[in-house]
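>>> Pasting the sequence and the predicted coordinates here, then a few questions.
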Amino acid sequence: MKIAYVYDAVYPWVKGGVEKRIREVSVRLADRGHEVHVYGMRSWDGPAVLERDGVTLHGVCPGEALYSGGRRTVPQALRFGSSVLRPLLASGADVVDCQNFPYFSCFSAKGASMMRGIPLVVTWHEVWGDYWYDYLGPRGVFGKAVERLAAGLTEHHIAVSPSTARALEGLGVTGPVPVVPNGIDTERIAAVAPAAEGSDVIFTGRLIREKNVDVLLRALVPVREEVPDLRALVVGDGPERPALEALARDLGLDGAVTFTGFLPDHDAVIAAMKASRVFVLPSTREGFGIAALEAMACGLPVVTTDHSGNAAADLVVPGVSGFRSGLSAGEMGGRILAALDLHRTRASDCRAAAAAYDWGRIVDILEKVYQNS
């Protein structure tokens, strides 16, 4: 089978969750004998077409910044969307898998699908719905309209989480939507040794408003009353870091909480997780929550928010692999204390739950979806 993936950012030049997913499934599909092509911006030096790990990468337009002022830029999305049509028409693909965001490329993929008579699959990492108004203000009506139009382009959709599949119903998608989640490399995670310095609680991710790390900090105050020598790590960086560091000082947590910034590589993050006891993700916007899954693979119970925009909540089996919490500091603090106890007895259950998301199993599901499209 000849498979074409469409997404503007290409791994490893851009290292986000969508880019990593495409890279992981592409390499494994190629290993199984499929011919896999990835169409994105040319963010590398050298020829526009190159091969890496058995996968052919196509740079359909020059690379450029994806964000301006913290938001995805419309001109960039339009340029990529218009540039990918002709290469897709010439691709000879048996199936096109286009990632839903940033939408305009979905319309070009639909054009190629119609003209060449090949199935189009749209993979949905999130459905924003009314969140468009938070993101763009009154102009969010246009983003919401484009999202709904993209949902009507094909009968073949993939959702990366059950919550995203449910949200697609609100966009008018009928019939069951297969859920093909993101995955983890369980063998590689198992091979990483714990970091030398341990912690009780760890968070990893971008320090942005939607992650609600301020709620985590406030929740640590009652936790510290029960665990006087509490040690917490906040791994990551972002625009909220100065305010969060100031809040930690104001709460008297400056001796208990360490802000590490981004660590050197992914193995260092896994090592830090393995040296901790509980992973906390207080986010209200997660298309999947890969960091939570990696933490479970390290044996850590996860405390995350019970919020409609947080797909990581779907990963947690309460009382087994963690807990769901509201956004009050008191409730989250109680859940963290319960998870610290859970770590003593359920670490193996956390690892077993994460094993179901090994990339090999994910590719098994994905192959069947493509074959039935």
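Cool, got the structure.

>>> C-alpha from now on. contacts and neighbour counts both.
Noted.

>>> Gly183: neighbour count?
The number of residues packed near Gly183 is 25, by other CA atoms under 10 Å.

>>> Ignore what I typed, I meant Gly287.
Counted by other CA under 10 Å, the residues lying close to Gly287 total 23.

>>> Excluding chain neighbours, give the residue nearest to it in space.
Glu126 (4.8 Å; CA to CA, 6 or more residues apart in numbering).

>>> same deal with Glu331?
Leaving aside its chain neighbours, Glu331 sits nearest to Ser325 (6.4 Å; criterion: CA to CA, 6+ apart).

>>> Now do the contacts for that neighbour.
Counting by CA atoms under 8 Å, 6 or more residues apart in numbering, Ser325 makes contact with 303-306, 331-332, 335.

>>> repeat for Thr174
Contact analysis of Thr174 by CA under 8 Å, 6+ apart lists nothing.

>>> Pull up the gap between it and His156, please.
Distance of Thr174 to His156, computed by CA to CA, to the nearest Å: 10 Å.

>>> I figured Leu216 was touching Phe279, is that so?
No - if you go by CA atoms under 8 Å, Leu216 and Phe279 don't touch, sitting 10.8 Å apart.

>>> Which one's more surrounded, these two?
Legend: neighbour count by other CA under 10 Å for Leu216 and Phe279, higher for Phe279 (31 against 23).

>>> I'd assumed Ala295 was in contact with the more buried one.
Yes - under the criterion of CA under 8 Å, Phe279 makes contact with Ala295 at 6.4 Å.

>>> got any residues that touch both of those two?
Here Phe279 and Ala295 have 273, 301-302 as joint contacts, going by CA under 8 Å, 6+ apart.

>>> ok, second structure coming up, stack it against the first:
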Amino acid sequence: MGKPATERRLKVALVIGGLPYGGVETSFLLVARRLRELGHEPVIINVSGTGEYESVYREYGFDPIHAGESKKVLKTSRLDTALRLRRILRDLNPDIIHTAHFSANYHVRIGAVGLGIPVIMHCRNIKRMKSFRRFADKVLSRITTKYLAVSKAVAEVVQQDHNVAGRPVQVLYNAISSEKMNVEPADLSEFPQLEGQGPLVVVCSRLVKQKNVDVIIRAFVRALDAVPDMRMLVMGDGSERDALTALAVGEGVADKVAFAGFRQDAPALLRAAAARKAVFAMVSDYEGFSNALTEAMYCGIPAVISEHVPNREVTGEAARVVPIDEASVAASLETILTDAELYDRMSTQAVTVAEQLTIEPHVDDLVAVYRELVGGDEL
């Protein structure tokens, strides 16, 4: 059973499906580091036991516990995964179980039946799951103590697709590390495509279809007539990278678009982009709450986003919300980059908003949730 509420130190099991490079994995690492700084005991459980980002966790002194050794253990037909997690959780006896990723949410809640430990399911995306996953989430809502949603839009999906048991749902926006962001600007000279001092259109995301980076490239081409010295920086990797590179060639802008791949130094590159004047573009079909967008805003970079990017709930004037079509995106890029007064207002608002979305207040709110569920403010 969970520990009594009179103990000050919280043991928190942070359970994740795998540890590839990604926003969820970065968020959990930030949470774990801050919990440890506050004197709590975060324990990382990697259900699949896979993912190159695990090495970064180890650099910060976290040694993830593996429930498996391949992605095969994530299949919903694998009851042994849930039983293995149950044994791990029983041995750990944490005060709180906090999960992310469908695979972790699914197997942990089955494994946690009868253990008496509160289970928080952290929901991070507005994409509707396939029918079996929606059915499983509805059934398993009875084993869920509380839902956290990274935006109001995600909370609506939780209520629709998960929460038949009527559990409490709380919105807790994603947070970024101010320590990580307070760096010197990178040297952009490694990218010959960015030569000069003209403004930049910046993309930082996985290069997959849902992100619609092709729309942004075509919009960039259109906007060049109004802003001829503009260049484009694309950070990230994924299945669409080759197609996007070919698109830049086909549109005749390969010499103006730099594909940087996945970058550990993304904050320094954002700082460099901000120094030249930049707009961050994200016109995804769906998102949860983008940390990359918040990081860009922290550097004073305004944004052009689609209505499906839930950060719009907090961005205010820092972002223009547009339909997902190249003409609309291009028009907003042109307006922001050619109206100095507008750019300055948007940039100031971006910093103001992003400075409120840092990890310290985020974890304070998270610990308050933990205390509430364990039972007592004296923790």
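Looks like it arrived, so ask away. Keep in mind that what you see is a predicted model, and the values were worked out from it rather than measured.

>>> so what number do they get for TM-score?
Once the chains are laid over each other, their TM-score by TM-score structural alignment, normalised by the length of the first structure reads 0.83; 344 aligned residues with a CA RMSD of 2.8 Å.

>>> The residue mapped onto Thr164 of the first structure from the second structure: helix or strand, and which one exactly?
Aligned counterpart of Thr164 of the first structure in the second structure: Val154 (TM-score structural alignment). Assessed by DSSP states H and E, Val154 of the second structure sits inside helix 152-161.

>>> Against which helices or strands is that helix packed?
strand 119-123, helix 131-140, strand 146-149, strand 169-171 (3 or more CA pairs under 8 Å, 6 or more residues apart in numbering; DSSP states H and E).

>>> elements contacting the first one?
Counting contacts by 3+ CA pairs under 8 Å, 6+ apart, strand 119-123 of the second structure is packed against strand 96-100, strand 146-149, helix 152-161.

>>> State the distance from Ala30 of the first structure to Cys106 of the first structure.
Distance from Ala30 of the first structure to Cys106 of the first structure, by CA to CA: 24 Å.

>>> Report how many residues lie close to Asn93 of the second structure.
By the criterion of other CA under 10 Å, Asn93 of the second structure has 19 neighbours.

>>> Counterpart of it over in the first structure?
With TM-score structural alignment as the criterion, Asn93 of the second structure matches Gly92.

>>> related to what we said a few turns ago, so if I had to pick from Ala30 and Cys106 of the first structure, which one is more boxed in?
Between Ala30 of the first structure and Cys106, counted using other CA under 10 Å, the more crowded position is Cys106 (30 against 19).

>>> tell me the SS of the equivalent of the more buried one over in the second structure?
In the second structure, the residue matched to Cys106 of the first structure (TM-score structural alignment) is Val108. Using DSSP: H, G, I helix; E, B strand; the rest coil, the structure places Val108 of the second structure in helix.

>>> List the residues that contact Val108 of the second structure.
15, 82, 85-86, 99.

>>> What are the boundaries of the helices in the stretch 251-373 of the first structure?
266-274, 290-297, 329-355, 359-371 (DSSP state H, counting those that start in this stretch).

>>> same for the third one, what does it pack against?
Helix 329-355 of the first structure makes packing contacts with helix 213-226, strand 278-281, helix 290-297, strand 302-305, strand 322-325 when contacts are defined by 3+ CA pairs under 8 Å, 6+ apart.

>>> ok so, going back, which ones are touching the match of Thr164 of the first structure?
123-126, 288.

>>> List buried residues within these.
Buried by 16 or more other CA atoms under 10 Å: 123-126, 288, out of the contacts of Val154 of the second structure.

>>> returning to what we had before: quick check: which of the helices of the stretch 251-373 of the first structure is buried the most?
helix 290-297 (a mean of 26; mean count of other CA atoms under 10 Å).

>>> helices and strands around it, which ones?
So helix 290-297 of the first structure, by 3+ CA pairs under 8 Å, 6+ apart, packs with helix 186-191, helix 266-274, strand 278-281, strand 302-305, helix 329-355.

>>> quick one: Arg277 of the first structure and Phe203 touch, right?
No - Arg277 of the first structure lies out of contact with Phe203 (CA under 8 Å); the separation is 11.1 Å.

>>> that older thread, in a markdown table, list the contacts of Val154 of the second structure along with distance to Leu74 of the second structure.
Shown next, in a markdown table, are those (distance: CA to CA, whole Å):
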| residue | distance to Leu74 of the second structure |
| --- | --- |
| Cys123 | 18 |
| Arg124 | 18 |
| Asn125 | 19 |
| Ile126 | 21 |
| Gly288 | 22 |
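
>>> in the first structure, which of those residues remain in contact?
Retained in the first structure (both residues aligned by TM-score structural alignment, their matches' CA atoms under 8 Å) from those: 123-126, 288.

>>> Out of these, which comes closest to Arg312 of the second structure?
Gly288 (11.0 Å; CA to CA).

>>> Quick check: that closest one vs Val221 of the second structure, distance?
Here Gly288 of the second structure is placed at a distance of 28 Å from Val221 of the second structure (CA to CA).

>>> now swap in Ala175 of the second structure and tell me
Distance, Ala175 of the second structure to Val221 of the second structure, by CA to CA: 33 Å.

>>> Quick check: the aligned residue for Ser328 of the second structure in the first structure?
Under the alignment (TM-score structural alignment), Ser328 of the second structure maps onto Glu331 of the first structure.

>>> Tell me where the stretch 1-150 of the second structure has strands.
Using DSSP state E, counting those that start in this stretch, the strands of the stretch 1-150 of the second structure run over 11-16, 41-46, 65-66, 96-100, 119-123, 146-149.

>>> Looking at the ones you listed, which is nearest to Glu184 of the second structure?
Closest to Glu184 of the second structure of those is strand 41-46 (CA to CA; 30.8 Å).

>>> Provide the aligned range in the first structure for the closest one.
Mapped onto the first structure using TM-score structural alignment, strand 41-46 of the second structure spans residues 35-40.

>>> Need the distance between the two termini of stretch 196-206 of the first structure.
24 Å.

>>> Just the residues contacting it, thanks.
Contact with stretch 196-206 of the first structure is made by 211, 230-238, 269, 272-273, 275-281, 291, 340, as judged by CA under 8 Å, 6+ apart.

>>> If we use 6 Å, what do you get?
Defining contact as CA atoms under 6 Å, 6 or more residues apart in numbering, one finds that stretch 196-206 of the first structure is touched by 231-238, 275-280.

>>> Only the buried members of those residues: can you turn that into a ChimeraX selection?
Only the buried entries of those go into this ChimeraX selection, using 16+ other CA under 10 Å:
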select :231,232,233,234,235,236,237,275,276,277,278,279,280
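
>>> can I get the contacts of stretch 196-206 of the first structure in CSV with distance to Ala347 of the first structure?
Below are these laid out as CSV (distance: CA to CA, whole Å):
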residue, distance to Ala347 of the first structure
Arg231, 19
Ala232, 19
Leu233, 19
Val234, 21
Val235, 21
Gly236, 24
Asp237, 28
Gly238, 30
Ala275, 13
Ser276, 12
Arg277, 9
Val278, 10
Phe279, 12
Val280, 15
